[in-house]
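Enquirer: the sequence and its predicted three-dimensional model are supplied below.
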Amino acid sequence: KCNYSKMNASEIVSNTAGKGVYHARCIRSWAHEYVMSRQIPYSRQGHHAKIWSFLWDEGILLQVKSYIREHKWDISPQMLMIQMNEVILPGLGFAPSPTIHINTARNYLKELGYTYAKVKKGIYIDGHEREDVVAYRKIFLEQMSEFEHRMPIFSGDNLEEITWPDSNVQPLILITHDECIFSAYDGSRSLWIPDGEQPLRKKGNGRSIHVSDFLTDVCGRLALPDEMQVSDDFPREACVIMHSGKNNDGWWKADDLIIFDQCERAIPIFEARFPGCQALFAFDNVSSHATFSPDALIAKNMNLNPGGKQPKIRRTYFGDENIQQDMIFPSDYRISNLRGQPKGLKQVLMERGLWPNEGLKLEEARKIMSQQPDFLAQKGRIKEVIVATGHKVIFYPKFHCELNYIKNFWGAAKKFSRSNCDYLWTGLQRTVPLALASVPLTTIRRYARKAFRYMDVYRKGLTGKAAEFAVKKYRSHRRV
């Protein structure tokens, strides 16, 4: 429109921008590209590879990925450099064999999606979507869905308002359990420190305190309020604190959950604190929580013949008519040395009419015995103790720590203990009770609400990072 040619117009624009002839040529090229494709070309400056990368070779790339998978949680640039220089590259017939620098190995790890970061606890990706774990998670979510309508609902800015279920529905309160260890030398992990200086800290973790506690979003830690009057021998809190170590209180075992009366303390405290309510005790799905009583109906603990070192199993009932069967010989049994001794698989199966004429080997007899209805119905010891009092038990899916909100409680308590750590055993004994009491009830309720959001996103089919994003992005009470 100004009667300028393309060359003159481009030179005027280039001069106005303080550029020269080359920039004017670029402007004409950009204009031609826009006329032809209606797109402005983007700059390729800095995007051109200056050297050839070994990762461009498919064979090398496959070997590198395979090695990294084998060392998923301990891989380092140093390890990858040694593997490349001593195994992968010489094995492909390079003569002389080239080598890579540790900086190159570090760049390879970044290119393959690895970053150097502080390890944090969150969703366990390994095993989280394993077939058996997903199958149990579906069962768990269905059970929780049936229970939720009986649980109280919290509302308000600080979740201080409680809405209980209808009067014709017995309230159900979720009581979650877990254990945590506090160490004397476990100080703050991140600090503001002067350049070139590091604090001098003691090595190792030092002596530790093992805490096992129950938590609920209604009252926080399961304990009686100070104003509630009870007898002197009545427990006031369900928490158990052990000074771990061979020369102290020993080590935590599954039996401690029952024998050292934690469940027996928790149940009366709950019933006194919430009369007329039913508890849903939730535990992590670990093998120690699935142990059986010494007299439980477990076929693999029985011998083929009577007597011996096999345990004395409890009385049971079998058949459609619930026929009573003792697993121990009576005190007036005709063979004196078997009186009061366990019967063994052969005798038990004979009394049930399941012993064949040709006999059975030990493993065959155990298999038949384990498939009997009374043996299949055997519950773990924790479940037996709690169900006998009229309450319910549920176990979280494996690798799903995000569903147990007491994990967040431990994180907040440890943050307090680390910030107040003085690296002394007496200081740890003083700090741990303060750390447990430092987490407000409002915060505990927020942790519980987040756990229920995770349950909701899993019901909707989301997993992994998509589930984490949905829980943070979309918020409502126990729903996403």
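Expert: Looks like it arrived, so ask away.

Enquirer: going by C-alpha atoms from here, please, whenever you check contacts or count neighbours.
Expert: Will do.

Enquirer: and the residue nearest to residue 293 when sequence neighbours are not counted, what does it touch?
Expert: Using Cα to Cα, 6 or more residues apart in numbering and skipping residues adjacent in sequence, the residue nearest residue 293 is residue 381, 5.2 Å away. By Cα atoms under 8 Å, 6 or more residues apart in numbering, residue 381 lies in contact with 290, 291, 292, 293.

Enquirer: can you show me the strands along this protein?
Expert: 153-155, 161-163, 172-183, 208-216, 220-221, 240-243, 278-283, 316-318, 323-325, 392-395 (DSSP state E).

Enquirer: give me the residues contacting the shortest one.
Expert: So the one you mean is strand 220-221. Contacts of strand 220-221 (Cα under 8 Å, 6+ apart): 213, 214, 215, 441, 444.

Enquirer: next, count neighbours for the second one.
Expert: In other words, residue 214. Residue crowding around residue 214 was assessed by other Cα atoms under 10 Å; the count is 25.

Enquirer: let me see the ranges of the helices in the stretch 201-350 of the chain.
Expert: In the stretch 201-350 of the chain, the segments counted as helices under DSSP state H, counting those that start in this stretch are 262-273, 345-351.

Enquirer: just want the angle from the first one to strand 278-283.
Expert: Counting by axes from the mean of the first three to the mean of the last three Cα atoms, to 10 degrees, helix 262-273 points 150 degrees away from the direction of strand 278-283.

Enquirer: buried residues, helix 262-273. List them.
Expert: Neighbour counts over helix 262-273 (16 or more other Cα atoms under 10 Å) mark 262, 263, 264, 265, 266, 267, 268, 269, 270, 273 as buried.

Enquirer: and for the shortest one?
Expert: Under the neighbour-count criterion of 16+ other Cα under 10 Å, helix 345-351 has 345, 346, 347, 348, 349 buried.

Enquirer: below is an additional structure, to be compared with the one above:
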Amino acid sequence: MDIVRYLSQSEVKAHLKLEKAPSEGTARKWPKRMEFRYGTGKNGMYIDGHEREDISEKPEPVQKGEGASIMVSDFCSPDLGWLQSKNGETEARILFKAGKSRDGYFSCEDLCQQIELAIEPFEDHFPGTAIAAFGFDNAPGHQKWADDALSARYMPKYPKKWTGKKGIRMRNGILPNGQQQEFYYPDNHPEFGGCFKGMKKILEERGLTREANLNAECDKFKCPDPNAACCCRQVLFNQPDFIAQKPAIVELIESHGHIAFFYPKFHCELNFIEQCWGYAKFQYRMLPWTKKEAEMEKNIWESLDKVDTEKMRR
């Protein structure tokens, strides 16, 4: 019926030189003859027809480009355009020369630093009068937790000299009564000075004495039921404060009194900034090839600035 409705439009019939739209029966036959089938896509893969037997030439991987490249990261708004202060002296845009021997690789830490830059010009436009809603692609790097975030994944069961990521101590948890729960013994403790308490002790302090005597984790942490109290690790994973753990960029933005959200996975077309990038890339491709990075940076900047607020709104 979608096919029938689409082909019933006067402009479509005129374009395809159709006297009338096909019947529903004919529309049902078309997908079958074109070898379309109803079903669930597997692994999120996009199939473009190259795998068909009647396509003899096999696709070859092509490099993204030759020579050096420059990465751009920026924030845009249909209200403010590319984010910058009122006087234009402070802006959120950064150019990043990705590569092992260059600026390295754009990490969550780099994004957090840029977010700090972005919040300042927004608050310059709306000093204490508006809340910003920062939207991000649902990429793994954007979901990264802070180095001291709550996670039971590698916790030892018993007291041990242990820290989380990068040798940083894990932050305090929250007990059922709302009080802070310290995960480390004080340095002057007679037996375990400065040690991590371990999952057993943490669970006991939460009143979960039976769960504290479970095994540290199920075989290879493949629990039969993610909601079951089958091992110490799974019990902690299901504790309210562990469940409430947010990505680092969300914690940062909320600490400034603003909001952060993520677009649905694999739906970049819902994010209008993708169209902004596309238009900027179109402008860049119209320019002559560059041989110097300084010239490349200048062209990138000018191409992005051609995406004005009106185009962002459209």
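Expert: Arrived safely, thanks for sending. These figures come from a predicted structure and were not determined experimentally.

Enquirer: what's the TM-score here?
Expert: Scored against TM-score structural alignment, normalised by the length of structure 2, the superposed chains reach a TM-score of 0.72; 253 aligned residues with a Cα RMSD of 2.9 Å.

Enquirer: rewinding a little: could the strands of structure 1 go into JSON lines alongside distance to residue 364 of structure 1?
Expert: Formatted as JSON lines, the strands of structure 1 follow (distance: least, Cα to Cα, whole Å):
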{"stretch": "strand 153-155", "distance to residue 364 of structure 1": "52"}
{"stretch": "strand 161-163", "distance to residue 364 of structure 1": "55"}
{"stretch": "strand 172-183", "distance to residue 364 of structure 1": "39"}
{"stretch": "strand 208-216", "distance to residue 364 of structure 1": "41"}
{"stretch": "strand 220-221", "distance to residue 364 of structure 1": "48"}
{"stretch": "strand 240-243", "distance to residue 364 of structure 1": "43"}
{"stretch": "strand 278-283", "distance to residue 364 of structure 1": "34"}
{"stretch": "strand 316-318", "distance to residue 364 of structure 1": "20"}
{"stretch": "strand 323-325", "distance to residue 364 of structure 1": "21"}
{"stretch": "strand 392-395", "distance to residue 364 of structure 1": "31"}
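
Enquirer: closest to residue 375 of structure 1 out of the ones you listed?
Expert: strand 316-318 (9.0 Å; Cα to Cα).

Enquirer: mean deviation of that closest one from structure 2?
Expert: For strand 316-318 of structure 1, the mean deviation from structure 2 after alignment is 2.0 Å (mean Cα distance after the TM-score superposition for structure 1).

Enquirer: residue range for that strand in structure 2?
Expert: Aligning strand 316-318 of structure 1 against structure 2 (TM-score structural alignment) gives residues 173-175.

Enquirer: sorry, back to before: to residue 8 of structure 1, which of the strands of structure 1 lies closest?
Expert: Closest among these, using Cα to Cα: strand 153-155, at 70.7 Å.

Enquirer: where does that closest one end up in structure 2?
Expert: Going by TM-score structural alignment, strand 153-155 of structure 1 lines up with nothing in structure 2.

Enquirer: who does that strand touch, helix- and strand-wise?
Expert: strand 161-163 (3 or more Cα pairs under 8 Å, 6 or more residues apart in numbering; DSSP states H and E).

Enquirer: helices or strands up against the strand it packs on?
Expert: Right, strand 161-163 of structure 1 is packed against strand 153-155 by 3+ Cα pairs under 8 Å, 6+ apart.

Enquirer: identify each buried residue in the strand it packs on, please.
Expert: 153, 154.

Enquirer: ok, now stretch 298-309 of structure 2?
Expert: In stretch 298-309 of structure 2, counting by 16+ other Cα under 10 Å, buried: 299, 300, 301, 303, 304, 307, 309.

Enquirer: out of the residues you listed, list just those in helices.
Expert: 299, 300, 301, 303, 304, 309 (DSSP state H).

Enquirer: tell me the counterpart of the second one in structure 1.
Expert: The pairwise alignment with structure 1 assigns residue 300 of structure 2 to residue 432, based on TM-score structural alignment.

Enquirer: translate residue 216 of structure 2 into the numbering of structure 1.
Expert: By TM-score structural alignment, residue 216 of structure 2 lines up with residue 362.

Enquirer: coming back round to it: let's have the helices of the stretch 201-350 of structure 1 in CSV, adding distance to residue 23 of structure 1.
Expert: CSV is the format used below for these (distance: least, Cα to Cα, whole Å):
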stretch, distance to residue 23 of structure 1
helix 262-273, 79
helix 345-351, 94
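
Enquirer: sounds good, over and out.
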